[in-house]
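Novice: Give me coordinates for this.
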Amino acid sequence: MDYALNFPQHLGLYLKSLRKAKGMSQAGLASLLQVTQSRIAAIEKDPSAVSVGQMMAILELLGAQLVLRAQTLPPETALSDAASVPVQAGESTSKSKQARVVASQAAPAQHLEPRPSAQPLKHTVLADDWQSHKPQGRW
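Specialist: Model prediction:
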């Protein structure tokens, strides 16, 4: 089954799920990878702490693979978008169509609402002679 990762944090959850589905403990996976159990725990908690090579080795042991798939538009949408933009002078037809299709796939800009402002800090009233009360000792 394919899983789409929309956020980096999801990768750790998927790794943990794959490991448990194989009936492996963190210590068992660690021994196969010749690392410590705490290293596996750290990878599951923060997958950005692992190299691509290490990730490929982990996935292989868990019976999974990394698949990169380009997002595509339905063919009729891609063709209509490519046909609607004129070709620039000196630009090859196939290259310009590819560029327009890629540009048409870009996500539209989103309007972001400003966050409500933070609550103002409460002022602390200090005694008039606060400067004369210096702490004893050294830092």
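Novice: okay, CA-based contacts and neighbour counts for the rest of this
Specialist: Fine.
Novice: in this structure, which spans are helices?
Specialist: Counting by DSSP state H, the chain has helices at residues 8-21, 26-33, 37-45, 52-61, 75-84, 93-105.
Novice: Now mean neighbour count and distance to Arg69 too, for these, in JSON lines please.
Specialist: What follows is the helices of the chain, written out as JSON lines (neighbours: other Cα atoms under 10 Å; distance: least, Cα to Cα, whole Å):
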{"stretch": "helix 8-21", "mean neighbour count": "16", "distance to Arg69": "16"}
{"stretch": "helix 26-33", "mean neighbour count": "16", "distance to Arg69": "28"}
{"stretch": "helix 37-45", "mean neighbour count": "17", "distance to Arg69": "23"}
{"stretch": "helix 52-61", "mean neighbour count": "15", "distance to Arg69": "17"}
{"stretch": "helix 75-84", "mean neighbour count": "13", "distance to Arg69": "16"}
{"stretch": "helix 93-105", "mean neighbour count": "15", "distance to Arg69": "14"}
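Novice: want to put them side by side, so please do this one too:
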Amino acid sequence: MDYPIRTLQQIRPLLVGFRKHAGMSLAQVAALLGVTQQSYAKIEANPAATSVERLFTILRLLGGEIVLAQNGEPGETAILDALPDRAPAGSRPVPATKSKKVSVAAPSKVLPPTKKMEPW
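Specialist: Next comes the predicted model:
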């Protein structure tokens, strides 16, 4: 059965459903992936934050697959209109104005990660 995904929020229930349909627990999937149960639970809770490579691996393990399909052919104007900060066709550009300088605080020091990452 195909499940078209149009928003990132639709991925989580599909992952949970695929796992349950395969009759596997979080711990079983995590063991097959070589990660902790907590790590896999985080991925399943927010799959949009994981890489496509990891998601692909998980889906293959659960008997799923990724299928991409194009719905129609967008025209050039549809693509250009979808870009941010694009003025509508036929509108006149607004002249630039001078703005006041705003002082910005220096960026804070970048700290190394505190958690040990698991290799995939």
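Novice: With distance to Leu68 of the first structure as added columns, please give the helices of the first structure in TSV.
Specialist: Listed next are the helices of the first structure as TSV, based on distance: least, Cα to Cα, whole Å:
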stretch	distance to Leu68 of the first structure
helix 8-21	14
helix 26-33	24
helix 37-45	21
helix 52-61	13
helix 75-84	20
helix 93-105	17
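Novice: and of these, who's closest to Asp2 of the first structure?
Specialist: Proximity to Asp2 of the first structure (Cα to Cα) singles out helix 8-21 among those, at 10.9 Å.
Novice: mean shift between the closest one and the second structure?
Specialist: Following superposition, helix 8-21 of the first structure is found to deviate from the second structure by 0.5 Å on average (mean Cα distance after the TM-score superposition for the first structure).
Novice: So which elements touch that helix?
Specialist: The elements that helix 8-21 of the first structure packs onto, with contact taken as 3 or more Cα pairs under 8 Å, 6 or more residues apart in numbering; DSSP states H and E, are helix 37-45.
Novice: For the helix it packs on, give me every contacting residue.
Specialist: 11-13, 15-16, 26-27, 29-31, 49-50 (Cα atoms under 8 Å, 6 or more residues apart in numbering).
Novice: so which of those residues comes closest to Val67 of the first structure?
Specialist: Among the contacts of helix 37-45 of the first structure, and counting by Cα to Cα, the member closest to Val67 of the first structure is Leu11, at 13.1 Å.
Novice: quick one: contacts for the equivalent of the closest one over in the second structure?
Specialist: Using TM-score structural alignment, the partner of Leu11 of the first structure in the second structure is Ile11. Counting by Cα under 8 Å, 6+ apart, Ile11 of the second structure touches 5, 47-48.
Novice: Repeat that for Ala70 of the first structure.
Specialist: No contacts exist for Ala70 of the first structure under Cα under 8 Å, 6+ apart.
Novice: how much space between it and Pro47 of the first structure?
Specialist: In this view, Ala70 of the first structure and Pro47 of the first structure are 22 Å apart by Cα to Cα, to the nearest Å.
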